[in-house]
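Student: This is a predicted model, with the sequence first.
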Amino acid sequence: MDYVLSTLTTRFLSASRTLCKRDWAGGQTYNNAFARLYWIDSGEGVVYHHRRKFPLRPGRLYVIPAHTSSRYFSFGAMDLFWAHFTAQVLGGLDLFAFLGCDYQAPAPDHAAMRRTWDRVLETLREGSPAGELERDGLLRQMLSRFVAGADAGQLRRTRQLERFGEVFAFIEARLAGPITLAELAEVAHLQPTYFSNLFSRHMRMPPLRYVSRRRVERAQGLLWQSDAPLKEIARAVGFDDVSYFSRVFRKVAGVSPGRFRRQKTLPVP
């Protein structure tokens, strides 16, 4: 676990305070290339993701991992503090997907948490290098609550996944080109069938399906960050056929590449 966290990189993208009205977000499904962190100052709402319902109430922090399909509602007025960020380990894996920890964490000291969020927003207004560093520290401080809440089973899974560190790094470096099961097994110093079974047991999907997922997640980042043509983005993540890329993208992300890109303009925290 210590090794995994030593590779953690965080990137703070944006934050604000939003007074949400009734039926906030209208139940529409969203899927973004960044993670979302929520804290409710007052009011109540609900978010659905990972086939679960998470009531949004004061007294807890909530995270929605990157590349996650989610739906939102509020019940009347809700005072929401939010941040968009990325948190990756082992060269590109989403921290929360890797940890498999819960997506809510206790924040019982309401006044202290309000001061933390107020300071986050102050550093954004200041726009100084020192403020940027402080803001990253405040983000990590809040994220630590989720890591602290991981149970023993989740931590055991994390330790088991550390053995695939070189495999993950190999995949991240080769997403623009072909990747075979034999190559991954060689990196892991294991026989291909044994490697595939071991990887599938710990990652809950076969190695090449994981590669396809990472290609789509990389494409999501490119779609969000640039206006490059779809054909160019497809090639950048290892797809020569745009139609096939679109089919795989929809299967993994739940929406088409075009719809995913249009979500950049939707006013949802």
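Tutor: Thanks, I have the structure now.
Student: okay, CA-based contacts and neighbour counts for the rest of this
Tutor: Will do.
Student: All the helices of the stretch 1-150 of the chain, residue numbers only.
Tutor: Counting by DSSP state H, counting those that start in this stretch, residue ranges of the helices within the stretch 1-150 of the chain are 2-6, 95-99, 110-126, 129-148.
Student: how about the ones you listed, which one is nearest residue 174?
Tutor: Put simply, out of the helices of the stretch 1-150 of the chain the one that sits nearest residue 174 is helix 95-99, at 19.6 Å, with distance taken as CA to CA.
Student: what sits up against that closest one?
Tutor: By CA atoms under 8 Å, 6 or more residues apart in numbering, the list of residues contacting helix 95-99 from outside reads 8, 65, 87, 88, 89, 147, 150, 154, 155, 157, 158.
Student: What is the nearest of the residues you listed to residue 199?
Tutor: The closest of the contacts of helix 95-99 to residue 199 turns out to be residue 157 (CA to CA; 11.7 Å).
Student: all strands of the stretch 101-250 of the chain, in order?
Tutor: Applying DSSP state E, counting those that start in this stretch to the stretch 101-250 of the chain gives strands spanning 104-106.
Student: Surely residue 132 and residue 123 touch.
Tutor: Yes. Counting by CA atoms under 8 Å, residue 123 is a contact partner of residue 132 at 6.7 Å.
Student: Please report how far the most centrally placed residue in the chain lies from residue 19.
Tutor: The C-alpha lying nearest the average C-alpha coordinate of the chain belongs to residue 66 (CA atoms, centre = their mean; 2.2 Å). Remark: distance between residue 66 and residue 19 (CA to CA, to the nearest Å) = 23 Å.
Student: what's the neighbour count on the residue nearest to residue 215 when sequence neighbours are not counted?
Tutor: The shortest distance from residue 215 to any non-neighbouring residue, by CA to CA, 6 or more residues apart in numbering, is to residue 237 (5.3 Å). Taking other CA atoms under 10 Å as the neighbour definition, residue 237 ends up with a count of 22.
Student: second one coming, line it up with the first:
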Amino acid sequence: MKLNSKWNYRSVISPYHRIYYIDDGEGELSDSDKKFKLEAGYLYIIPSYTLCDLTCTSFLSQYFVQFFEESLEGESLFPANPSILKVKASEVDVINFRRLIEINPGRGINRSDNPQVYEKHVYYKEYQQLNNHQNLSVFLETQGILLQFISRFTLPEIFKKKRQQFIPEKILDAMRFVQANLHLPLTVASLAERANQNAEYFSRTFEAHTGTRPLAYITQKRVERAQHMIGASRHSYESIAELTGFKSLSNFSRTFKRVTGLSPSAYKRRINSSYSN
């Protein structure tokens, strides 16, 4: 994509990870902690749900890829790094971006560079349909390239990964079940029964291996799904509350504000106002 001074968006929050490779020009990228100069010859990653500003004063040319992360463990690779990372690009990175475009035609954002336009559920569905039509060879090569890009940001000097630990299969199953069934009335008792364990024992084991209690995990995933739906769909707040498993609209609003610091309507206004700048 070739960008100019119209590329000026504040407080952008997206449900997917984004990786940029800058091949010409310059711009600026900032999150709550740092400000980065977008400069030719570098790669940048913005983890999902990272609040950031995007600006270009004159001209910026970039390759980019955005992707959702699905983990069998139910955890993101970047929870300890909810901020932008930057590394020097290699010759292989450039080849990989060009190859990614070659084997995945028709993926560019041609309608607009405004996230308010392209971050909509209807366009996610279009991209998903393209994914569904990939043959096995293209699918595996695409996944391999994405993993190579991610590996560039996991160097010990820039990436602080949580200590790897064994997570029992019953806990992994519970985490996967939660993410796939957020619309259901999930409870610790029902998850414990699914794992054939005592509720208190299950809760303690879940916390020991994930760092959070089951109810807190359920709430976190519900709010993340709601953030996605507010930014990418036209669902009413009532519908979002129902689809993400909250008992009522008032319960949804209170929980959303407690977790994000903003009410659903304030969150939506922040997104919309940032995109209209």
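Tutor: Ah, there it is. Keep in mind the model is a prediction, meaning the values are calculated, not measured.
Student: And the TM-score between them?
Tutor: Taking TM-score structural alignment, normalised by the length of the first structure as the basis, the two superposed chains have a TM-score of 0.68; 246 aligned residues with a CA RMSD of 4.1 Å.
Student: now for the helices of the stretch 1-150 of the first structure, which one comes closest to residue 59 of the first structure?
Tutor: Shortest distance between residue 59 of the first structure and these, using CA to CA, is found for helix 110-126: 6.4 Å.
Student: Buried by neighbour count: which residues of that closest one qualify?
Tutor: 113, 116, 117, 119, 120, 121, 123 (16 or more other CA atoms under 10 Å).
Student: wait, isn't residue 241 of the second structure in contact with residue 254?
Tutor: No. Under the contact definition of CA under 8 Å, residue 241 of the second structure does not touch residue 254, with a separation of 11.2 Å.
Student: burial of the equivalent of residue 46 of the first structure over in the second structure, as a residue count?
Tutor: For residue 46 of the first structure, the aligned position in the second structure is residue 29, judged by TM-score structural alignment. Applying other CA under 10 Å, we find 17 residues neighbouring residue 29 of the second structure.
Student: could you list every residue that touches the closest residue to residue 191 of the second structure other than its chain neighbours?
Tutor: Setting aside the residues directly before and after it, residue 191 of the second structure is nearest to residue 174 in space (CA to CA, 6+ apart), at 6.3 Å. Contacts for residue 174 of the second structure were tallied using CA under 8 Å, 6+ apart; they are 191, 194, 195.
Student: ok, of these, which one's closest to residue 170 of the second structure?
Tutor: Nearest to residue 170 of the second structure among these: residue 195, at 5.7 Å, using CA to CA.
Student: For the closest one, give me its contacts.
Tutor: When contacts are counted by CA under 8 Å, 6+ apart, residue 195 of the second structure touches 170, 171, 174, 202.
Student: re the thing from before, reformat the helices of the stretch 1-150 of the first structure as TSV; add distance to residue 255 of the first structure.
Tutor: What follows is these, written out as TSV (distance: least, CA to CA, whole Å):
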stretch	distance to residue 255 of the first structure
helix 2-6	31
helix 95-99	20
helix 110-126	32
helix 129-148	28
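Student: Among those, which comes closest to residue 266 of the first structure?
Tutor: Per CA to CA, nearest to residue 266 of the first structure of those: helix 110-126, 21.4 Å.
Student: how much does that closest one deviate in direction from helix 129-148?
Tutor: Taking axes from the mean of the first three to the mean of the last three CA atoms, to 10 degrees, helix 110-126 of the first structure and helix 129-148 form an angle of 140 degrees between their directions.
Student: roughly how far is stretch 46-56 of the second structure from the heart of the chain?
Tutor: Computed by CA atoms, centre = their mean, to the nearest Å, the separation of stretch 46-56 of the second structure from the middle of its chain amounts to 11 Å.
Student: scratch that, stretch 84-97 of the second structure
Tutor: Relative to its chain's centre, stretch 84-97 of the second structure lies at 20 Å (CA atoms, centre = their mean).
Student: Name the residues of stretch 20-33 of the first structure that come out as buried.
Tutor: Residues of stretch 20-33 of the first structure classed as buried under the neighbour-count rule (16+ other CA under 10 Å) are 20, 24, 25, 29, 30, 31, 32, 33.
Student: Pull up the aligned stretch in the second structure for stretch 79-89 of the first structure.
Tutor: Stretch 79-89 of the first structure corresponds to residues 61-71 in the second structure, going by TM-score structural alignment.
Student: now the matching stretch: how far from the chain's centre is it?
Tutor: On the basis of CA atoms, centre = their mean, the separation between the geometric centre of stretch 61-71 of the second structure and that of its chain is 9 Å.
Student: picking that back up, let me know the distance separating the residue nearest to residue 191 of the second structure from residue 211 of the second structure.
Tutor: In this structure, residue 174 of the second structure lies at 15 Å from residue 211 of the second structure, with CA to CA as the measure.
Student: One more: residue 124 of the second structure?
Tutor: Looking at residue 124 of the second structure against residue 211 of the second structure, where the rule is CA to CA, the gap reads 32 Å.
Student: More neighbours: those two, which one.
Tutor: Here residue 124 of the second structure and residue 211 are compared on neighbour count by other CA under 10 Å; more neighbours surround residue 124, at 14 against 11.
Student: Please name the residues that touch the aligned partner of residue 223 of the second structure in the first structure.
Tutor: Per TM-score structural alignment, the equivalent position to residue 223 of the second structure in the first structure is residue 216. With contacts defined as CA under 8 Å, 6+ apart, the neighbours of residue 216 of the first structure are 237, 248, 249, 252, 253.
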